[in-house]
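Novice: All I have is the shape, not the residue letters:
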């Protein structure tokens, strides 16, 4: 009888362990560890914004550490390419067939999205720095598992502690790929609950061997 009871306890503990949900803090730490371990990644970034003005973007995105970024625009400005390799400058070619390279400061308004995103702060690492900072000051919760873009994901929801500017988000929902450990979708909502923007990351390939040539025209 005693051995049967012990066996029951072992099974019960095993089931409880298998079904235990991760905490929001564990998932955030997992994202940070996953990014720290990778060397490069590629993906297709699709962004839809309602504020401060409506718009859509589709970008083939390439990243390599320490922080090199290549953005090939599919929509809008199809054919335009922006390359950042460090420092405070971004190189841009507007047309593939016109070999003229322009250089802009990363803070130049023409190099920012309508939501204020700078080219040098568009990678997962920069996002995680900002997200972790806001999570430390605000309220981060785990919302369970959901299937997003055909991927099993963990849902994180962050409510910020206070505003800084009118365009800042109040609430952010991040769906984290349960296998890859990186964001699949990020949704930002305003202080009145209205939608600011949603960013989706598709066809993510990590450590695919991005070479130096990717950051040249």
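Specialist: Yes, it's here. The model shown is predicted, which means the values in this text are computed figures rather than measured ones.
Novice: alpha carbons only for contacts and neighbour counts from here, please
Specialist: Noted.
Novice: Now for residue 146: which residues touch it?
Specialist: By C-alpha atoms under 8 Å, 6 or more residues apart in numbering, residue 146 lies in contact with 152, 153, 154, 155, 175.
Novice: Correct me if wrong: residue 90 contacts residue 70.
Specialist: No. Using C-alpha atoms under 8 Å, residue 90 makes no contact with residue 70, being 9.9 Å away.
Novice: shared neighbours, the two?
Specialist: Common neighbours of residue 90 and residue 70 (C-alpha under 8 Å, 6+ apart) are 82, 83, 84.
Novice: From residue 90, how far out is the last one?
Specialist: By that I understand residue 84. Residue 84 sits 5 Å away from residue 90, going by C-alpha to C-alpha, to the nearest Å.
Novice: Please verify my assumption that residue 161 contacts residue 138.
Specialist: Yes. Residue 161 is in contact with residue 138 according to C-alpha under 8 Å; the separation is 4.4 Å.
Novice: Give me the distance between residue 151 and residue 184.
Specialist: 8 Å.
Novice: Give me the more crowded residue out of these two.
Specialist: residue 184 (25 against 15; other C-alpha atoms under 10 Å).
Novice: Could you find the closest non-adjacent residue to the more buried one?
Specialist: residue 201 (5.2 Å; C-alpha to C-alpha, 6 or more residues apart in numbering).
Novice: Below is structure B, check it against A:
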């Protein structure tokens, strides 16, 4: 992951309650995030700037009014499971996994085909009573070239599914336009 400075992917997230989120997700170190939504808020764009620690929101798309500037802790810009844009990158996921691994158990299930591509399936189970943001267990599928997660399923301490996130159309180290994260 250290060699990946920028990435972009399509995300299809489904909560256990049936809520679906579709977006194009873009990330640039050291923490710039842009989310272009297809569902549920078609056309909405959220951009997090780590320098200002603010989320700029275009509810109807870039170049339209209104434009809101909100804290990443504002419930208007959090996902159904309380996900925050400033904690949405793969690096945060990997830190959460490392936390569960401390005293927990990691099991390599093996290579599997996922969306026609080879992926390594791994399970991470936290120690008894340990969770990170309500997650006690992850099922993770890692693509071959960069060991980047392409599917993540999270479970709570009662082994109930919280959410399934699929990531595809991955592009690494692309060069975003200079104003992509600061329009």
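Specialist: It's in. These figures come from a predicted structure and were not determined experimentally.
Novice: Keep only the contacts of residue 146 of structure 1 that stay in contact in structure 2.
Specialist: Compared against structure 2 with both residues aligned by TM-score structural alignment, their matches' C-alpha atoms under 8 Å, those retain 152, 153, 154, 155.
Novice: which among those residues gets closest to residue 113 of structure 1?
Specialist: residue 155 (25.6 Å; C-alpha to C-alpha).
Novice: Alignment lookup: that closest one to structure 2.
Specialist: Using TM-score structural alignment, the partner of residue 155 of structure 1 in structure 2 is residue 121.
Novice: cool, and residue 69 of structure 1?
Specialist: So, by TM-score structural alignment, residue 69 of structure 1 is matched to residue 33.
Novice: What span of structure 1 is the longest strand anywhere in structure 2 aligned with?
Specialist: Secondary structure of structure 2 per DSSP state E: the longest strand is strand 161-172. Taken onto structure 1 by TM-score structural alignment, strand 161-172 of structure 2 occupies residues 195-206 there.
Novice: overlap in contacts of residue 84 and residue 90 of structure 1?
Specialist: Shared contacts of residue 84 of structure 1 and residue 90, counting by C-alpha under 8 Å, 6+ apart, come down to residue 119.
Novice: Can you show me the strands along structure 1?
Specialist: 40-49, 55-64, 68-75, 81-84, 89-93, 102-105, 139-148, 151-159, 171-177, 183-189, 195-206.
Novice: can you put these in JSON lines and add distance to residue 119 of structure 1?
Specialist: Shown next, in JSON lines, are these (distance: least, C-alpha to C-alpha, whole Å):
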{"stretch": "strand 40-49", "distance to residue 119 of structure 1": "13"}
{"stretch": "strand 55-64", "distance to residue 119 of structure 1": "11"}
{"stretch": "strand 68-75", "distance to residue 119 of structure 1": "8"}
{"stretch": "strand 81-84", "distance to residue 119 of structure 1": "7"}
{"stretch": "strand 89-93", "distance to residue 119 of structure 1": "8"}
{"stretch": "strand 102-105", "distance to residue 119 of structure 1": "10"}
{"stretch": "strand 139-148", "distance to residue 119 of structure 1": "26"}
{"stretch": "strand 151-159", "distance to residue 119 of structure 1": "24"}
{"stretch": "strand 171-177", "distance to residue 119 of structure 1": "21"}
{"stretch": "strand 183-189", "distance to residue 119 of structure 1": "17"}
{"stretch": "strand 195-206", "distance to residue 119 of structure 1": "15"}
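Novice: Tell me which of these lies nearest to residue 17 of structure 1.
Specialist: strand 139-148 (15.9 Å).
Novice: Go through that closest one and flag the buried ones.
Specialist: Applying a neighbour-count criterion of 16 or more other C-alpha atoms under 10 Å, one finds 140, 142, 143, 145, 146, 148 buried in strand 139-148 of structure 1.
Novice: Lovely, talk soon.
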